[in-house]
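In: Need the 3D shape of this:
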Amino acid sequence: MRQDTTAESPATARGAVAIIANRRGELLLHLRDDLPGIAWAGHWSVLGGGCDPGEDTATTIVRELDEEAGLAVDDLTELFEIRDEHGSGQMITFFAASWDGDETALPLAEGVKLQFLAPEDLEIRTIPPFIRDGINRYLATRPS
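Out: Got it, this is the predicted structure:
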């Protein structure tokens, strides 16, 4: 998830992330670099990033999935929005998709690693609060 570099104020800055699940119900998480100057350094998150000027969130998430992990999915569905109150201040649009590939074979361009994790394994991970909220909302509405 790239740090927002647009001239927009945090009140209007936007971003998009994708909760990607495999057929086993695991979620694809991204361990972010632990570097100064990046949002939520060293945290587990989902793939995504800030909107470029004039870009809508649907275009942003397709671009970010490709840029960060060379990932293309066919079934992106817009879910809801949550503001990153304790980080960038951006309004983040959450999307959902499914993908059943090998995450270790993806060409990771940002961050430390990608890993499918079972929902019960997320409690011990350090995850930004707005991402955890989004994952919990997604899990609460997903068919079992």
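In: CA atoms for contacts and neighbours, from now on please.
Out: OK.
In: Residue 28 is in contact with residue 21, correct?
Out: Yes. In this structure, residue 21 sits in contact with residue 28. The criterion is CA atoms under 8 Å, and the distance is 6.3 Å.
In: who's more crowded, those two?
Out: Neighbours per residue, other CA atoms under 10 Å: of residue 21 and residue 28, the larger number sits with residue 28, 23 against 19.
In: what's the spacing between that one and residue 130?
Out: Computed with CA to CA, to the nearest Å, the distance linking residue 28 and residue 130 is 16 Å.
In: in the helix or strand containing residue 60, what counts as buried?
Out: For residue 60, the enclosing helix or strand under DSSP states H and E is helix 57-69. Under the neighbour-count criterion of 16 or more other CA atoms under 10 Å, helix 57-69 has 57-58, 60-69 buried.
In: Next, the second sequence, to be compared with the first:
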Amino acid sequence: MPIPGVYQKMAEGQQAQRKIGTVEDPKKFKGQDFNSLRDRCISRKQLFEDDVFPANLYSIGQDLLSQDKLLSIKWKRPTELQRDPRFLVDGASRFDIMQGEIGDCWVLSVVGALTMHRKFLDNVIPNDQEFTYKYAGIFHFRVRGEHAC
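Out: Sure thing, here's the model as predicted:
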């Protein structure tokens, strides 16, 4: 089965660039620099909109949902779902993860495993992110992905 939507873009980007970064100096996916993007959004007083993962049906991937379900999708910001959203509250647990209808259990299982090893979780999810401090509609994660199917 081909990798859906944004995952395909990520795999192609990784294959094209092959250089691996470090925790201190992460490799920038498709040249995106989190701090620059966040600072630009804050200075312009606007929330980030990603060109690589746009809020549209293409990012969902083909043939993952029926046409009627695809057409019923509404993209929302966290504040539209929860009055006071939080990124992480009292750490993270594998029980915090809920899978929807898209076949992404493989990535969710990795996230669940990370919650059991705080050191690794802290490497993947930098601490400088929250909905209250310098929020600009953008978060970043440090991952290294290889696609081998």
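In: Could I get the TM-score for this pair?
Out: Here the superposed chains carry a TM-score of 0.27, computed using TM-score structural alignment, normalised by the length of the first structure; 68 aligned residues with a CA RMSD of 4.8 Å.
In: ok, then the element right after the helix holding residue 60 of the first structure?
Out: Proceeding C-terminally, helix 57-69 of the first structure gives way to strand 77-83 as the next helix or strand, assigned by DSSP H and E.
In: Now do that following strand against helix 57-69, angle only.
Out: Using axes from the mean of the first three to the mean of the last three CA atoms, to 10 degrees, the interaxial angle of strand 77-83 of the first structure with respect to helix 57-69 works out to 90 degrees.
In: name the helices or strands packed onto strand 77-83 of the first structure?
Out: In this structure, strand 77-83 of the first structure makes packing contacts with strand 91-98, helix 129-141, judged by 3 or more CA pairs under 8 Å, 6 or more residues apart in numbering; DSSP states H and E.
In: name the helices or strands packed onto the shortest one?
Out: Using 3+ CA pairs under 8 Å, 6+ apart as the contact definition, the elements that strand 91-98 of the first structure packs against are strand 14-21, strand 77-83.
In: want to throw those strands into JSON lines with distance to residue 47 of the first structure?
Out: As requested, these are exported to JSON lines (distance: least, CA to CA, whole Å):
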{"stretch": "strand 14-21", "distance to residue 47 of the first structure": "6"}
{"stretch": "strand 77-83", "distance to residue 47 of the first structure": "14"}
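In: Deepest-packed of the ones you listed, please.
Out: Each of those was scored by mean neighbour count; the highest is strand 14-21, a mean of 26, by mean count of other CA atoms under 10 Å.
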